[in-house]
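Undergrad: got a sequence here, can you model it:
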Amino acid sequence: MKSIILATTALTLVAGAALADGHAKTIRMGTEGAYPPYNFLNDAGEVDGFEREVGDELCARAELTCEWVTNDWDSIIPNLTSGNYDTIIAGMSITDERDEVIDFTQNYIPPAASAYVAASADADLTGGVIAAQTSTIQSGYVAESGATLLEFATYDETVAAVRNGEADAVFADKDALAPSVEESGGELMFVGDDVPLGGGVGMGLRESDTELKEKFDAAITSMKEDGTLNAAIIKWFGEDAKTYE
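TA: This is a model prediction of the structure:
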C-alpha cells in the first residue's frame, strides 16, 4: 500500500473529523495518486493533479489544515470508514451503492461520459474482453453488458492490457482516457458511443462527519460561484471538458 503523506499550507488549524468535540485535528485527504489527470504522483513523489489543486483550495476556503494520503483504489472506501483518513478525493463517482456506505459532498466535477478505447476501430465491445479498473462504476457496467470483464487494480494496467492484446478495449472515464489516446501517437483510439454514468465526482466522507461535509460543501459552492472550479476543470481536462453553468 502506498502511503506518502504530504503537508499542505492552510489558513487556520481547526478541527477535522472530530470537529464537534472541540479538539483540533488535521484533515487527511485520501487519494489514489494513480489516476491522471485527476490525481497522480509527480517526479518529486508528491500528490499532484486536478484534485490536488482543488483539494488544497477547498481546505484553504474551509480554513482547514490538510495532509494528503495515498491509498490503493480497491481499499479506498474501507480505509476511510476505518479512520485511516478523513476524506476521499480520488475521482470517485457518486453512486447510490457507495452512498449506502459513505456520505458524499456535492459534486466538484459534473456528471460526465465514460468511454471505450481500443487499438482497433472494429474492437468488439459487446462480446469481447473489456478491461476496467476494479470497484469502479465502469467495471460494474461492463459486467452487465455481456462482454467479458477483465479487472485490474490500477488504471494504467487497464490501458496496458489493450496495448499488449490482453483486452479488446478499456472502459473508463473519458477525461482520464483522453491523455492516453493523445499520447499514444495513433496506437489507441476512442471507439463506440460515450456512456453517461454516475452523478458526478464528489468527496467521500464518513457518514458521521456531518460538520466536515458542510464545510467542504460550502467551499465547493464558493468555487463554483466564482468560476475557480471551472477554471481548474479546463486547465486539467481541456477546453472541451464539461463545466458548471
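
Undergrad: every contact and neighbour count from this point should use C-alpha atoms.
TA: OK.

Undergrad: show the residue spans covered by the strands in the protein.
TA: With strands called from DSSP state E, the chain shows them at 5-7, 27-31, 34-35, 39-41, 47-48, 66-70, 87-88, 103-109, 113-118, 129-133, 148-152, 169-173, 189-196, 201-205.

Undergrad: which strands and helices sit next to the longest helix along the chain?
TA: The residue-count maximum for a helix in the chain (DSSP state H) belongs to helix 210-225. Here helix 210-225 touches helix 50-61, strand 103-109, helix 228-237, going by 3 or more Cα pairs under 8 Å, 6 or more residues apart in numbering; DSSP states H and E.

Undergrad: any idea which residue is closest to the centre of the protein?
TA: residue 91 (0.9 Å; Cα atoms, centre = their mean).

Undergrad: hmm, that residue is touching residue 201, no?
TA: Yes. Here residue 91 reaches residue 201: they are 5.9 Å apart, a contact under Cα atoms under 8 Å.

Undergrad: ok so, going back, in the longest helix of the chain, which residues are buried?
TA: The neighbour-count check on helix 210-225 (16 or more other Cα atoms under 10 Å) flags 212-213, 215-220, 223-224 as buried.

Undergrad: those residues: which two are farthest apart?
TA: The most widely separated members of the buried residues of helix 210-225, counting by Cα to Cα, are 212 and 224 (18.5 Å).

Undergrad: would you mind giving the buried residues of helix 210-225 as a markdown table with distance to residue 34 added?
TA: As requested, the buried residues of helix 210-225 are arranged in a markdown table below (distance: Cα to Cα, whole Å):
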| residue | distance to residue 34 |
| --- | --- |
| 212 | 26 |
| 213 | 25 |
| 215 | 27 |
| 216 | 23 |
| 217 | 25 |
| 218 | 28 |
| 219 | 25 |
| 220 | 23 |
| 223 | 25 |
| 224 | 26 |
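
Undergrad: let's see this one next to it:
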Amino acid sequence: MKNLILSTAALALTAGMALADGHSVVRMGTEGAYPPYNFLNDDGEIDGFEREVGDEMCARAELTCEWVTNEWDSIIPNLVSGNYDTIIAGMSITAERDEVIDFTQNYYPPTESAFVAASEDVDLEGGVIAAQTATIQAGYVTETGAALLEFPTPDETIAAVRAGEADAVFADKDFLAPIVEASGGELMFVGAGVPLGGGIGMGIRESDTELREKMDAAITSMKEDGTLNEMLVKWFGDDITLY
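TA: Reported below is the predicted structural model:
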C-alpha cells in the first residue's frame, strides 16, 4: 500500500468514464509494478490482488471496466486530468491525498511498512535507506535523519540494497515479505515495523460521486460475504489482517 506524495505536474489527456456523469467505460488505472498488489504477468496482462478485486468490484457494480497502466509518480495527476477513472494501485488513504481526490472505503486493511537489509547490523537512523520516489515511505525516511536514496520503481530499491548502494529499503511489509522469503537468507527484516496510512482505497475524481458510491457498495458486499477476505488470503497468505 504505497503512499504517494502528491505531485503538482499534470498531463492534459482525454477523459471517459461511466454512469450518469456522462461517460461510457470505467478505466481502471494501476501501476503494474508492485506485486502481489498489481503486476504484469508473463502474457503482459495486468494481474495480482488488485486486478482480481477490481474485476469483482466492476462485476458487482454492473460496470464495464478496462485496465490501463501509469507510472506511480504521476498516477494522481493523470487521474485528475482524465487519463483514467480510478486508481487501484496499492494507494493508502491519506488526508493529503483526500484533498485532491476522493476515496472509497478501504479494500485492504491498514498494515505496516518495514525495513529490509542484507545484514542485521545496519544503522536505520544514520545510514542510507532506499525508498520509491514520491511515496510516504520516502517522506518518513527523511524525518528519521537517515540519508534517503530514491528510485522510480520498487524493484530498483531492492537492487540498491543487494548492490550495497543502500543499507536498507523501506517499503510496505507485504510487498517485501515474499522478496525476503525468496532471497534464501540474503535479505532480512530489520528494526521495528512502522504503521503508515489508513488502508488501501480506490482513488476517484471528486466529481465522480456516483462511481464512488457504486464501488463503495461493491466493497461493502465483498466484505459482508467473505469474498474480500478470501482474496486477501489467496494473495498475501494466512497471516494477513482480515475484515
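
Undergrad: quick check: TM-score for this pair?
TA: TM-score of the superposed chains, computed with TM-score structural alignment, normalised by the length of structure 2, equals 0.92; 228 aligned residues with a Cα RMSD of 1.0 Å.

Undergrad: now residue 18 of structure 1. Nearest residue, chain neighbours left out?
TA: residue 25 (6.8 Å; Cα to Cα, 6 or more residues apart in numbering).

Undergrad: was I right to think that neighbour contacts residue 66?
TA: No. Look at residue 25 of structure 1 against residue 66 with Cα under 8 Å: they stay out of range, at 9.3 Å.

Undergrad: neighbour count winner among those two?
TA: Neighbours per residue (other Cα atoms under 10 Å) separate residue 25 of structure 1 from residue 66, with residue 66 holding more: 25 against 16.

Undergrad: aligned to that one, what sits in structure 2?
TA: Residue pairing (TM-score structural alignment): residue 66 of structure 1 is matched to residue 65 of structure 2.

Undergrad: distance check, that match against residue 17 of structure 2.
TA: 9 Å (Cα to Cα, to the nearest Å).

Undergrad: nearest to residue 163 of structure 1, of the helices and strands packed on helix 210-225 of structure 1?
TA: The closest of these to residue 163 of structure 1 is helix 228-237. By Cα to Cα, the value is 23.1 Å.

Undergrad: so residue 89 of structure 1 is in contact with residue 203, correct?
TA: Yes. The criterion here is Cα under 8 Å, and residue 89 of structure 1 meets it with residue 203 at 5.0 Å.

Undergrad: how far is stretch 112-119 of structure 2 from where the chain is centred?
TA: A distance of 18 Å separates the C-alpha centroid of stretch 112-119 of structure 2 from that of its chain, computed with Cα atoms, centre = their mean, to the nearest Å.

Undergrad: ok, and what's touching it?
TA: 137, 161-162, 167-173, 176, 180, 186-196 (Cα atoms under 8 Å, 6 or more residues apart in numbering).

Undergrad: before we move on, what about stretch 122-139 of structure 2?
TA: 2-7, 72-73, 113, 141, 144-154, 157-158, 160-161, 165-171, 191.

Undergrad: could you work out the end-to-end span of it for me?
TA: Using Cα to Cα, one end of stretch 122-139 of structure 2 lies 20 Å from the other.

Undergrad: in structure 1, which residues correspond to it?
TA: Stretch 122-139 of structure 2 maps onto residues 123-140 of structure 1, going by TM-score structural alignment.

Undergrad: circling back to that earlier point, with distance to residue 59 of structure 1 added, can I get the strands of structure 1 in CSV?
TA: Formatted as CSV, the strands of structure 1 follow (distance: least, Cα to Cα, whole Å):
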stretch, distance to residue 59 of structure 1
strand 5-7, 12
strand 27-31, 9
strand 34-35, 21
strand 39-41, 16
strand 47-48, 15
strand 66-70, 6
strand 87-88, 11
strand 103-109, 14
strand 113-118, 28
strand 129-133, 29
strand 148-152, 32
strand 169-173, 26
strand 189-196, 30
strand 201-205, 12
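
Undergrad: how about these, which one is nearest residue 60 of structure 1?
TA: strand 66-70 (8.8 Å).

Undergrad: okay, the angle between that closest one and strand 27-31?
TA: Per axes from the mean of the first three to the mean of the last three Cα atoms, to 10 degrees, the angle that strand 66-70 of structure 1 makes with strand 27-31 is 30 degrees.

Undergrad: show me what contacts the closest residue to residue 143 of structure 1 other than its chain neighbours?
TA: Excluding the flanking residues, the one nearest residue 143 of structure 1 by Cα to Cα, 6+ apart is residue 149, at 5.7 Å. Counting by Cα under 8 Å, 6+ apart, residue 149 of structure 1 touches 129-132, 139, 142-143.
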